[in-house]
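Participant: A predicted structure for the sequence below; I have some questions about it.
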Amino acid sequence: MTYTGDERGGAGRDGPWWWERRRGAVLDVGLGGVSAVECAVEGVGFAHEASVPVAVGVLFGVVVGAVLVLRRRWPIAVVLVGIAVSPAAMGFLLGVVGLYTLAACEVPRRITATLTAMSLAATFVVMYVRTIGDEGVTRTVVIWLSVFVAVALTVPPVLLGLYIGARRRLMESLQERAVSLERELSLLADRAEERAEWARTEERTRIAREMHDVVAHRVSLMVVHAAALQAVALKDPEKAVRNAALVGDMGRQALTELREMLGVLRAVESPKSVAAVAAVAPVAAPAAAAFDEGPGPSLAELEALVEQSRAAGMVVELEVRGSGASYAAEVEQTAYRVVQEALTNCHKHAPGARVAVRLAHREGEVAMQVENGPCDGQAVVPALPSGGNGLVGMRERVLKLGGVFVSGPTDAGGFRVSAVLPV
């Protein structure tokens, strides 16, 4: 079993063979050399006791002591060798360092406990046998002395190894958690940036939609009235004056709505809102609230909206079914904007056509429909620019409130816009 040891440190491997670090290899070789010298010296006494040549005892001690070099690779084998040579009274450093390494590594605890008990018993037996025959020493003293030596040589290195191993595992766990948290924070930062970008995009789209709704209808009517003014300026001065007054009124209304819109934009772009964007709050919400809850059009102004189109020369019929009710501000504004945008499209794409505006108050919903007949080919209206986003904006508004939006040509050659909003 491979043991990386408590001396392991740093990231990357630079040691030979089974060592993670070069300094770990140097430490183990040094310990192995000291243990070999110790066992070689103790091998002289072992040779005399075993009646073998001294050279054999010294060589045996060198081999046994050098086993300590393998403590990280095979800690169990090192401890077993230390237990095996304990009767020869050699391998003090081998046994202590071996037990420490065994307790500090990832060896199962039952194996560590078993080998610790074996080492404790072997040390006790060897100490008891070697001191029981001394003169003037009682059996009780021998037993207590043997117990003391066995515990002193076995328990401290095991406890130290358990502490170092637990500490190392705790540090590794904390490091892994730190890396995991750093990775999660990085993912959260990326997600936050994506959400902030999404919020900014949504807000830009909403601002563009509001500007389109505010400006397009008024300016379209102004262009129509200006064309009529040009046509009748010489033939009918009184009508030209009325048309000029209408153009002025619509221009002032457009400027008023633009000022209100710019005021909302200044409030949305305040430093606090920018900080909210950076904090990844739902950025679109403040702006949406500012647009929807601020002063805006309502269904009560629908008659005035239709009258503006009539004043521009369009034949518009308004039909209201059901009793009118007070709805939420966003519902009122959305319904008004749908009709407004549909009338604007009629001015742009169906000059001279008859237009029917229908509004129905139902239980739990309000429905609106704007339908124009075929375009009058004799009507002369200056070309009005179109961005192609009117229907898209209407659909987004209605679907955002959970409503239904349908638009398309009719069989009679006209065009119909229908929407239903839940209230």
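Facilitator: Received it, and whenever you're ready, just let me know what you need.
Participant: For the rest of this, base every contact and every neighbour count on C-alpha atoms.
Facilitator: OK.
Participant: Helices of the chain, residue ranges please.
Facilitator: Along the chain, the segments classed as helices by DSSP state H run 22-50, 54-66, 75-84, 92-104, 109-131, 139-232, 237-268, 271-278, 284-293, 302-311, 329-349, 390-400.
Participant: Show me what the third one packs onto, helices and strands only.
Facilitator: This points to helix 75-84. With contacts defined as 3 or more Cα pairs under 8 Å, 6 or more residues apart in numbering; DSSP states H and E, the secondary structure elements packing on helix 75-84 are helix 92-104, helix 109-131.
Participant: contacts for it?
Facilitator: Contact partners of helix 75-84, identified using Cα atoms under 8 Å, 6 or more residues apart in numbering, comprise 1, 3, 64, 67-68, 70-71, 91, 94-95, 98-99, 101-102, 115, 118-119, 122.
Participant: rewinding a little: so which of the helices of the chain is the most packed in?
Facilitator: With neighbours taken as mean count of other Cα atoms under 10 Å, the helices of the chain reach their highest mean count in helix 92-104, at a mean of 26.
Participant: helices or strands up against that one?
Facilitator: Here helix 92-104 touches helix 22-50, helix 75-84, helix 109-131, helix 139-232, going by 3+ Cα pairs under 8 Å, 6+ apart.
Participant: Can you tell me what sits against it?
Facilitator: When contacts are taken as Cα under 8 Å, 6+ apart, the neighbours of helix 92-104 outside the stretch itself are 5-6, 35, 38, 65, 67-68, 71-72, 75-76, 78-79, 82-83, 112, 116, 153-154, 157-166.
Participant: one more structure, for comparison:
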Amino acid sequence: MRAVADDAFASGGGLINGHHPTWLNRVMRSSPRNSAVIGALWSATPSLLVLAGAVGFLAIGTWDRALFASVPGTGSPLLLAGLIAVQGLLLWPRRLRPLPVFGAVVGIDLAILGTTAGELGIGALAVGIASYRVVRHLPRRSALIALVVGAAATTTVGGVAMLLGSREAPLVLTATLLLRILLLYVLPAGIADYVLGRERLTDALREQARMAEQRQVERARGELRAERTALARELHDIAGHHLSGIIVSAQAATTLTRSDPERARAMMQGIQDDARTTLVDLRRTVGLLRSDDDDSNSRPDRPSPTPDLAGIETLVDAARERGQVVGFRVIGAPRSLGPLTEAAAYRMVQESLANAARHARGARSDVSVRFDEGEVAIVVVNAPTGPAPDAVAPRAPAQPGYGLSGMAERAELVGATLKTGRTSDGGWRNELTIGGAVRGVDRDGEAS
């Protein structure tokens, strides 16, 4: 809206919303050039103050010659004002380095003290500014040496000049010298050190905030990677299992179309059911990503149950309906292991049966769940690949390995041990061993 108003004012006869602009509604802009000018004036302020002091001293000396003549050993006001002006020019920003400037400014101040019997401290402002810059821009050791040398020189020259040119009491002389050292060196150094400390603190806080922000970004990236991995694993388990069954059933139904049409139609009906189940599971998984989707019509009418040990028998029955030969047995007294652990066991059996359907068509698979006193072992073993009498063996996937890695990740998540590999007779064996199951607690501390 402000941009539109500016354009209207620029091209519409100076009107904004039908009114003439005032200083309250004018848009104030600061160009980079103005910012540079302001920065240059600010950095030149100390030098300008010293130059202003030179002009003021010259005006006072010219206006009141009697007051100026009362100072012992004083030179002409023009000469002293010129020395102060030189100090101001030396302090002009980015002219020279701080240490040479400090030495020149202190030297000019010593000349003023020496020619005025130590009574005119008109060069003190420039010395204080130079001392401040030395502490700000030089290493601590170099700055300390420069300040000590400058203070010693000022004390020596000023003290000798006051002793020779005036007859002040020793107490007044000492107090004057101490006050001069305090104002010219100690106080500026203290202010500069305080400013440096504040700058370091600000830099440290800024760095701490930057690191905290970086850690937060890394944490968010890690959480995002973990969520993507979990989603990919879940989609692989769901789609891989059901689609493998659909492929095997479709191949078998195609083969049986001529020899046994009724059985082929039954298998095609089973394929439709598997496809619907897959669609429901995928919708349920994708729905986890859409927290803003509150439309009840978009939710599946038949959500899949939470994977658990009791559902393993259902997996076996579904595999048998697809034509796989699968044996199943439970050894020992069943007990609850916790939702994460049981989901890992369920997905391991699901992926194992899907792999057997893809890569060992026609071979027998055996699923066993053994409840021992201290652990639970879920084992899926399929015999060596044999010829499939009523179907053509499917080709191996182009990129194998996602299923096994998903099983390994789930096992690591719940603190279980996964062993996979070929058997001595050429088959395949997947074994998931869950320790500490007698306590019925998942690794993440959730009691079952």
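Facilitator: Right, received. Where do you want to start? Bear in mind the structure is a predicted one, so any value in this text is a computation, not a measurement.
Participant: TM-score of the superposition?
Facilitator: Laid over one another, the chains give 0.66 as their TM-score (TM-score structural alignment, normalised by the length of the first structure), with 365 aligned residues with a Cα RMSD of 4.9 Å.
Participant: sorry, back to before: which one of the helices of the first structure lies closest to Arg358 of the first structure?
Facilitator: Proximity of the helices of the first structure to Arg358 of the first structure was assessed by Cα to Cα; the nearest stretch is helix 329-349, lying at 9.3 Å.
Participant: What separation is there between Met250 of the first structure and Met211 of the first structure?
Facilitator: According to Cα to Cα, to the nearest Å, Met250 of the first structure stands 16 Å off from Met211 of the first structure.
Participant: ditto for Glu371 of the first structure
Facilitator: As defined by Cα to Cα, Glu371 of the first structure lies at a distance of 24 Å from Met211 of the first structure.
Participant: now swap in Met368 of the first structure and tell me
Facilitator: When distance is defined by Cα to Cα, Met368 of the first structure is 22 Å away from Met211 of the first structure.
Participant: and what of Leu399 of the first structure?
Facilitator: If you measure Leu399 of the first structure against Met211 of the first structure using Cα to Cα, the figure is 19 Å.
Participant: Repeat that for Val306 of the first structure.
Facilitator: Relative to Met211 of the first structure, Val306 of the first structure is positioned 20 Å away (criterion: Cα to Cα).
Participant: again, but for Arg416 of the first structure
Facilitator: For Arg416 of the first structure, the distance to Met211 of the first structure (Cα to Cα) stands at 24 Å.
Participant: again with Arg354 of the first structure
Facilitator: Arg354 of the first structure sits 27 Å away from Met211 of the first structure, going by Cα to Cα.
Participant: was I right about Lys348 of the first structure contacting Val219?
Facilitator: No: with contact taken as Cα atoms under 8 Å, Lys348 of the first structure and Val219 are classed as non-touching, separated by 11.1 Å.
Participant: what residue lies at the spatial centre of the first structure?
Facilitator: With distances taken as Cα atoms, centre = their mean, Leu188 lies nearest the centre of the first structure, 2.7 Å away.
Participant: what residue of the first structure takes the place of Glu223 of the second structure?
Facilitator: Matched across to the first structure, Glu223 of the second structure falls on Ala199, judged by TM-score structural alignment.
Participant: I figured that match hits Ala284, correct?
Facilitator: Yes: between Ala199 of the first structure and Ala284 there is a contact under Cα under 8 Å: 5.6 Å.
Participant: Need the counterpart of Ser368 of the second structure in the first structure.
Facilitator: The alignment partner of Ser368 of the second structure in the first structure, by TM-score structural alignment, is Arg358.
Participant: residues near that match, how many?
Facilitator: 17 (other Cα atoms under 10 Å).
Participant: now Asp376 of the first structure
Facilitator: Residues near Asp376 of the first structure, counting by other Cα under 10 Å: 12.
Participant: Nearest spatial neighbour of it, chain-adjacent residues omitted?
Facilitator: Excluding the flanking residues, the one nearest Asp376 of the first structure by Cα to Cα, 6 or more residues apart in numbering is Gly352, at 4.9 Å.
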